[in-house]
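> Build the 3D model from these lines:
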Amino acid sequence: MRDQFHGPVTRYDKQDDDFATQADIGSERTILDVLRAARPGDRFLAEESGDSGGASDRTWLIDPLCGTRNFAAETPLVAVNIALRVGDRVAAAVVADPFASEIFWTVGEGAFVRREGQDHRLAPESRSRLVEIDADNPSPFTDWFSPARFMGDPAFATAFYPRVLSTSLALTWVATGRRAAYIVDRDLRDDVHFAAGTALCRAAGCVVTGLTGQPLHTPPHGLLAAADPTDHARLLEIITARR
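This next block holds a predicted model:
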């Protein structure tokens, strides 16, 4: 992926103005080759090639390049997301930032990052007051929520600083203390973009719920991941005030 950065981009158009690049397809092929060789009986749900494999309760959710538009525009804010779901629970997850040379992963109840050959336990904290808001592909389940109106809400503007980043890389930043929270208003069931990052936040100790504080993957869906309970409660109050 890094070798192709700044080089010519081949676009493969998909539906709804979406597209993939040769980097998306090559990354996914490499990941699937490794996983299929190790776990041939598992199921695989990958962004570009879709559903494949056996009828197993072990499902690999693979997003080979989250931030395709960033990559195509030579903006080094992308992530590679892989999560293993066993039944209804994500049992393991890894997120790679290829341009920062960081790898985030879960082990049991903990979450870690490998940076310059050293492993560090993730410790979320909200000191930055920065909140990432994903404004891509809003969900019809939350038509009462508008990222633009939310960012302009005086209650939000006096307590936090908005940032808009269209890649799930921002979830790793919440888990590692670089962001106070992350908000997205879409249905995340079977969503390969968010499974790994959400699991990482949970393992790191973040507060992770749906957009109105409900359990994740239940109506009205969405995601609110916050570094601590105080900020989660404050953001929840602001989000639901206009509902």
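> alpha carbons only for contacts and neighbour counts from here, please
Will do.
> Leaving out the residues flanking it, which one is nearest to Arg114?
Once flanking residues are discounted, Arg114 sits nearest to Ile103: 5.3 Å by CA to CA, 6 or more residues apart in numbering.
> That neighbour reaches Ile82, doesn't it?
No. Using CA atoms under 8 Å, Ile103 is not in contact with Ile82, being 11.3 Å away.
> which residues do these two both contact?
Common contact partners of Ile103 and Ile82 (CA atoms under 8 Å, 6 or more residues apart in numbering): Val94, Val95.
> more neighbours, these two?
Just comparing Ile103 and Ile82: by other CA atoms under 10 Å the higher neighbour count belongs to Ile82, 25 against 18.
> Contact partners for that one?
Trp60, Leu61, Ile62, Asp63, Pro64, Ala93, Val94, Val95, Val192, Ala195, Ala196.
> can you check Ala96 too?
With contact taken as CA under 8 Å, 6+ apart, Ala96 is in contact with Ala79, Val80, Asn81, Glu102, Ile103, Phe104.
> with those in mind, which one is nearest to Ser56?
Asn81 (20.4 Å; CA to CA).
> distance of the closest one from Asn70?
16 Å (CA to CA, to the nearest Å).
> Following the helix ranked longest in the chain in sequence, what is the next regular element?
The residue-count maximum for a helix in the chain (DSSP state H) belongs to helix 22-38. Sequence-wise, the next helix or strand downstream of helix 22-38 (DSSP states H and E) is strand 43-46.
> please give me the structure for this one as well, since I'd like to look at both together:
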Amino acid sequence: MGDLIRVAHLLADAARPATLEHFRSTGLEADNKRPADFDPVTEGDRAAERAMRDVLAAERPDDAIIGEEYGTKEGTSGLTWVLDPIDGTRGYLSGTPTWGVLIAAGPQSGPVVGIIDQPYIGERFIGAPNHATVTGPHGTGALRTRAARPLSQSILFTTFPEVGSDAERAAFDAVADQAQLVRYGCDCYAYALLAAGQIDLVIEAGLNSYDIQAPIAVIQAAGGIVTDWDGNPVHNGGRVIAAANRDIHQQAMEILRSKMR
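Predicted coordinates:
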């Protein structure tokens, strides 16, 4: 575990300059990976993933890799690194500091180490068994999710107002109607805020494994819970509910499940 944490930090250290070189550049351009929609990728995304893959080639060549931009590399160790070099490329392209570098490692059953790194702010959230810390402008401190409280007092985040399908949006809205405050558009930074005890819930749909594996490891280490909308493991992606504690997770999940029947 100690070596996985060490290498995870090396990956985040390598990705920082690669992303910052292009962030808020007036000449930053994006290619669209999904012509029917707008799914941008920039040289910052590609450069950061290349930098992290170079570190893994040197430090842990037998491990597998799943990366958003360069696909899958098979391994023989039983461990897989799951990399999202810039989660929130739309925000990156727009100049908002809510994107992040996501790094996770673990066996097929799910991540055991995760990092959410925000290079521009200089914040790094890391989670592993018996290890949950944040380092940033205020120094280094422990991560701990919020204690249980009623859904009516909760803060809820999601990235896209439409959430997913019409049915998924209706289910999300049913939870949102009972929350005290609903916010949008923070991508992976919302999960970091949950681990840091700032908010109570993040609910999303249509995620990939590289979107959620790092947040799972960080939030679980901080005392929270992350599942699909039926309470099952979600490290392979799909509909996600991340919660500060089991009580509010159960409250929100019951509403989601009732609306999706």
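> Just the TM-score for the two chains, thanks.
TM-score for the superposed pair, counting by TM-score structural alignment, normalised by the length of structure 1: 0.85. Supporting figures: 235 aligned residues with a CA RMSD of 2.6 Å.
> on that earlier part again, neighbour count: Asn81 and Asn70 of structure 1, which is higher?
Higher neighbour count among Asn81 of structure 1 and Asn70: Asn81, with 26 against 16, using other CA under 10 Å.
> residue in structure 2 matching that one?
In structure 2, the residue matched to Asn81 of structure 1 (TM-score structural alignment) is Leu102.
> contacting residues around that match?
Shown in contact with Leu102 of structure 2 (CA under 8 Å, 6+ apart): 82-87, 114-117, 210-211, 214-215.
> Quickly find the element holding it.
Per DSSP H and E: Leu102 of structure 2 is located in strand 100-106.
> ok so, going back, once aligned to structure 2, how far is the longest helix of structure 1 on average?
Mean deviation of helix 22-38 of structure 1 relative to structure 2 after superposition (mean CA distance after the TM-score superposition for structure 1): 0.9 Å.
> So which bit of structure 2 is that helix matched to?
Mapping helix 22-38 of structure 1 onto structure 2 (TM-score structural alignment) gives residues 43-59.
> returning to what we had before: which of the contacts of Ala96 of structure 1 show up in structure 2 as well?
On the basis of both residues aligned by TM-score structural alignment, their matches' CA atoms under 8 Å, what survives of the contacts of Ala96 of structure 1 in structure 2 is Ala79, Val80, Asn81, Glu102, Ile103, Phe104.
> What ranges does the stretch 1-150 of structure 2 have for its strands?
Along the stretch 1-150 of structure 2, the segments classed as strands by DSSP state E, counting those that start in this stretch run 30-32, 40-42, 64-67, 71-73, 80-87, 100-106, 113-118, 123-128, 131-136, 139-142.
> coming back round to it: got the buried residues for the match of helix 22-38 of structure 1?
Across stretch 43-59 of structure 2, burial judged by 16 or more other CA atoms under 10 Å covers 43-53, 55-56.
> tell me the contacts of the corresponding residue of structure 2 for Arg186 of structure 1?
Counting by TM-score structural alignment, Arg186 of structure 1 lines up with Gly206 in structure 2. Listed by CA under 8 Å, 6+ apart, the contact set of Gly206 of structure 2 reads Gly164, Gly237, Gly238, Arg239.
> Check which helix or strand the third one maps to.
It stands for Gly238 of structure 2. Going by DSSP H and E, Gly238 of structure 2 is part of strand 237-243.
> What of Val174 of structure 1?
Val174 of structure 1 belongs to helix 169-175, assigned by DSSP H and E.
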